[in-house]
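**Q** Need coordinates for the below:
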Amino acid sequence: MGLALIAVALLIGLGALGTAIGFALLGGKLLEGSARQPELAPMLQGKMFLIAGLLDAVPMIGVGIAMYVLFVVVPGLA
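**A** This is a model prediction of the structure:
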């Protein structure tokens, strides 16, 4: 039971950490690209929002799996 709770904490925590690092890199590259070629800024921003949506979907799947483990698997172990 304790290992399942640690797994849930790691799944949510590392998913959030990975997403935060991904958003930081994505935002930095957007600013870098916009500074180099300002005329491409609207196109880059549109692509950035598309990738940000996809990047945000990965930890949401992880949260769903973690909630499944927490509320379905762990009560079954008790």
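**Q** C-alpha only now, for contacts and for neighbours.
**A** Fine.
**Q** Pretty sure Val69 sits against Ile6.
**A** No - the pair Val69 / Ile6 is not scored as a contact, 10.9 Å apart, by Cα atoms under 8 Å.
**Q** Show me which of those two is the more surrounded one.
**A** More crowded of Val69 and Ile6, by other Cα atoms under 10 Å: Val69, with 17 against 10.
**Q** Distance from the helix or strand where Leu54 lies to the middle of the chain?
**A** Leu54 belongs to helix 41-68 when assigned by DSSP states H and E. Distance of helix 41-68 from the chain centroid (Cα atoms, centre = their mean, to the nearest Å) equals 6 Å.
**Q** compare with the first, here's sequence two:
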Amino acid sequence: MSDISWFTIFSTISAVLGVAIGMMFPAMAMGRAISQALDSLARQPEAEKSIMRTLFIGLAMIESLAIYVLVIVLIILFRNPLLEYLINR
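**A** Below is the predicted model of the structure:
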């Protein structure tokens, strides 16, 4: 196999692992945040507005991490700067 073939295979494998790991942890964090919010709502129902507002802001921040992972993986797959270096070598 040529160097480009190996590079493409390793880039694809690293992209798949990056998506798997990069999406797993934000998903676990979202589940924990929702679980804690429901627990705190059960303890203090009068603080519902404050808890829900904080929950939605936190979920948006967690989701942005997953989106950043997706963008980086797409860059690795479709516009990898190291591939140009390998071709021009």
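**Q** Which position in the second structure pairs with Pro42 of the first structure?
**A** Alignment note (TM-score structural alignment): Pro42 of the first structure maps to Lys49 of the second structure.
**Q** Tell me, how many residues neighbour the residue mapped onto Val69 of the second structure from the first structure?
**A** Alignment note: Val69 of the second structure maps to Gly62 in the first structure; criterion TM-score structural alignment. Using other Cα under 10 Å, Gly62 of the first structure has 18 neighbouring residues.
**Q** got a list of what Gly62 of the first structure touches?
**A** Leu11, Ile12, Gly15 (Cα atoms under 8 Å, 6 or more residues apart in numbering).
**Q** so what corresponds to the last one in the second structure?
**A** Put plainly, it is Gly15 of the first structure. Gly15 of the first structure maps onto Gly22 in the second structure, by TM-score structural alignment.
**Q** In three-state terms, label its match for me.
**A** For Gly22 of the second structure, the assignment made with DSSP: H, G, I helix; E, B strand; the rest coil gives helix.
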